[in-house]
Every structure is written in structure tokens, then in C-alpha cells.
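Enquirer: here you go, sequence then predicted model.
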Amino acid sequence: MAAKPAALPYRPCVGIVLINGSGEIFIGRRADTAPAAWQMPQGGIDSGEGPLVAGLRELAEETGVTACEVIDVTPDWLTYDFPPEAVRKGIKSRFRGQKQKWVLARFTGADTDIHLSGHDVEFDAWRWAGSDEVLRLIVDFKRPVYQAVLNQFAGFLSR
């Protein structure tokens, strides 16, 4: 018998708020969802990794971006639960949701340096967006975490 979601642990993850020189935020359209779901890069923290190392690795894997300067990291873990209607398979069968640290980084490359054809294709499209648009586009169950992250980094972001 499967464990009840509330009894399961949170998966340790990291998210990346990548901004351009205008304070716009990188968002990618997930390749594995329909209808379209947009989000910032994020992923699991591997054994032995810290959040910053994991964040830069995930950013490079998902977007090809290595040209960036780290500005800040959230001090606290932020959590969200997977929604009950989510199919309970893969990681969703072992975890109740995710706990995340978030890294704010400024992109120092050119848009042509962004490549979505990493080891596992996460996104099939990308663009720069203001924080208000990011909040409108994110799936509902992640919105409180995104709001907290964007509030923390607000001084660096365009609306």
C-alpha cells in the first residue's frame, strides 16, 4: 500500500531566477505538459551537492547557460505539495512535494547562448518576462513559492 502524501518527505530541489540586464526573468515552456506550462528552471539536488552548485548545474542542463553571475540565494527552504490530482508516479510517488532553495543570477551572455537541447529536454520554448507575467503563467500549486521568491528578489526584477 502506498504511503499517504502527508507522510512522505519533500524532495530537495533548487530553482533559478535568471535575469537579463533589464531585470526580466527567463521562463521556459515545459516540453512535457499540455496545455502549455511556463516556469523558471528548477531541479533536484544530487547527493553531495549544495543548492548553489545544483542550481548552476540545472541551469546549464536545461538552458545551456553558463555565463551568469550569482547575486543571491534564498536563506530558507520554500515548500509546495504536489496537487492531489497529479498522477502518483515517478518522483511523485516517493515525495509529497518539493522543498526548494532559489538562486538569483544575472545572465551575462547573449540570447544566442541559450540552448534548450540539454541532456533531457525540459523546455521547448523560452522567453524573457516580467515578474507579474511569471506569476500569471505558473501553475497554481507553485504560485505561493514563486510569489515568495519574486518578493525576496523584487529589487532586481522588472514587473
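Expert: On my side now, so go ahead.
Enquirer: okay, CA-based contacts and neighbour counts for the rest of this
Expert: Fine.
Enquirer: quick one: residues contacting the residue most central in space within the chain.
Expert: Geometric centre of the chain, nearest residue: residue 42, 3.0 Å, by C-alpha atoms, centre = their mean. By C-alpha atoms under 8 Å, 6 or more residues apart in numbering, residue 42 lies in contact with 13-16, 55, 58-59.
Enquirer: again, 7 Å this time
Expert: 14-16, 58 (C-alpha atoms under 7 Å, 6 or more residues apart in numbering).
Enquirer: please apply the same query to residue 80.
Expert: The neighbourhood of residue 80, defined by C-alpha under 7 Å, 6+ apart, consists of 97-99, 141-142.
Enquirer: report the buried members of the residues you listed.
Expert: Neighbour counting over those (16 or more other C-alpha atoms under 10 Å) leaves 97-99, 142 as the buried ones.
Enquirer: give me the subset of these lying in strands.
Expert: Among the buried ones among the contacts of residue 80, the members falling in strands are 97-99 (criterion: DSSP state E).
Enquirer: and those, which is closest to residue 76?
Expert: Here the nearest of these to residue 76, counting by C-alpha to C-alpha, is residue 99; it sits at 9.6 Å.
Enquirer: the buried ones among the contacts of residue 80: which two are farthest apart?
Expert: Using C-alpha to C-alpha, the buried ones among the contacts of residue 80 span at most 11.2 Å, a distance reached by 99 and 142.
Enquirer: put this beside the first:
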Amino acid sequence: MNTLLPKAERLASLPPVVAVGSMLVTDDDGLELLVKANYGPCAWQLPGGMLDLGEYPPVCAERELAEETGLNCQTVGLLAVMWHIPKESSGGRAVVQFLFDGGQVPAGTPVHLQRSELSEARWVRPAEAMTLLDDKRGAWLESALRAKRGEPVQVLAR
């Protein structure tokens, strides 16, 4: 007796997951770029957004950075991953966020905000970033900074 579901039913039964690509960009003075969203409960964050269908995570991070800030940086490597378990607030969807290293830009590089999503951008020292970010994004950034120093890339669960 074959108990396997047809492929369409099996795929429909899988939990939905939303993927996000984000970018950590620093300048020559060691400042990190944070952006302030004009939506949702978490105002300050790293530039990024949801992957389009068929999009590769680092390509998404590069695209979102360019759309949100006008900066065109190539990903240097993966720094950290954050896994959010499905919750009612996410529509029952799990969320996986990839944080990539966007390298360095010259100090004073201007940022051109996507005003439909963002209200502000700041170049900040890591300590200030930790005061602006919520706890989960702060832990994600700390993990990314450790990876930049050569420690293994971590997957954080929230």
C-alpha cells in the first residue's frame, strides 16, 4: 500500500517559510549603517528585505541595499543567520534571515533613502547600534561581528 501523498499535497503540507536577505555595511571609520523602518514594531534594523521568488539570498541583500539606500555593494560573505519560529504575528510562518557582509564604503558615503519604507539612516558605532536595535537584532549583529573577526557563522533561534 502506497502511503505517500501526491507531490502537490506533500508540498502544500510543508510549513511556509519567509526568507530575508540583509546586509551589514561599514565605512572606513568603522561605523555601521542602520536604517529606520516606517512600518512594524522594530524600527531600527540593518538594510534588507524579503527574497523574490527564485532569488538567491545574497542577490536579495544586494538588491534590497540598493533599493533602500542607493548603495551598491557586493556581498563579501555570510555573517549570521537568524531563524524565527512560526508565530501568530508572522501569520504562522517561520522566517529565516541571512545577514551578509557588504564590505566597506568610504566615510561620508551618502545614503539615499527609499522613503516608502524608511524614514532615517544612521552611520553608528557598534555600541550605539546595540542601543538602537531590539534584542534579537542586537544579538544577530553581535554574532555577525564575531564572524567578521573569524569566528564561525552562527544560526540564532528566536
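Expert: On my side now, so go ahead. Not measured: the values here are computed from a predicted model.
Enquirer: hang on, the earlier thing: which of the contacts of residue 80 of structure 1 does structure 2 keep?
Expert: Using both residues aligned by TM-score structural alignment, their matches' C-alpha atoms under 7 Å, structure 2 keeps these contacts from the contacts of residue 80 of structure 1: 98-99.
Enquirer: quick check: the farthest pair among the contacts of residue 80 of structure 1?
Expert: With distances taken as C-alpha to C-alpha, the most widely separated pair in the contacts of residue 80 of structure 1 is 99 and 141, at 13.1 Å.
Enquirer: which part of structure 1 matches stretch 122-137 of structure 2?
Expert: The alignment of stretch 122-137 of structure 2 onto structure 1 (TM-score structural alignment) covers residues 127-142.
Enquirer: which residues touch the matching stretch?
Expert: Counting by C-alpha under 7 Å, 6+ apart, stretch 127-142 of structure 1 makes contact with 24-28, 37-39, 80, 83, 143, 146-147, 150, 157-159, all of which sit outside it.
Enquirer: could I get the full set of strands for structure 1?
Expert: Taking DSSP E as the criterion, structure 1 carries its strands at 10-19, 25-30, 38-39, 42-44, 68-73, 78-81, 97-107, 123-129.
Enquirer: who's in contact with stretch 17-35 of structure 1?
Expert: When contacts are defined by C-alpha under 7 Å, 6+ apart, stretch 17-35 of structure 1 is touched by residues 36-40, 103-107, 122-131, 156-158.
Enquirer: where in structure 2 does whichever helix in structure 1 runs longest fall?
Expert: As far as residue count goes, and with DSSP state H defining each element, the longest helix of structure 1 is helix 51-63. Across structure 2, the stretch matching helix 51-63 of structure 1 (TM-score structural alignment) is residues 57-69.
Enquirer: mean deviation, the matching stretch versus structure 1?
Expert: In this overlay with structure 1, the average offset of stretch 57-69 of structure 2 from its partner residues is 0.8 Å by mean C-alpha distance after the TM-score superposition for structure 1.
Enquirer: I'd assumed residue 66 was in contact with residue 72 of structure 2.
Expert: Yes - judged on C-alpha atoms under 7 Å, residue 72 of structure 2 makes contact with residue 66 at a distance of 5.3 Å.
Enquirer: count of neighbours near residue 111 of structure 2?
Expert: Residues lying near residue 111 of structure 2 (other C-alpha atoms under 10 Å) number 17.
Enquirer: now do the same contact list for it.
Expert: Going by C-alpha under 7 Å, 6+ apart, residue 111 of structure 2 touches 69-71.
Enquirer: may I see the ChimeraX selection of the buried members of those?
Expert: Selection of buried members from these for ChimeraX, criterion 16+ other C-alpha under 10 Å:
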select :69,71
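Enquirer: which of the contacts of residue 111 of structure 2 show up in structure 1 as well?
Expert: Taking both residues aligned by TM-score structural alignment, their matches' C-alpha under 7 Å, the ones among the contacts of residue 111 of structure 2 also touching in structure 1 are 69-71.
Enquirer: would you convert these into JSON lines that also reports distance to residue 57 of structure 2?
Expert: Compiled in JSON lines, these are given as follows (distance: C-alpha to C-alpha, whole Å):
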{"residue": "69", "distance to residue 57 of structure 2": "18"}
{"residue": "70", "distance to residue 57 of structure 2": "19"}
{"residue": "71", "distance to residue 57 of structure 2": "17"}
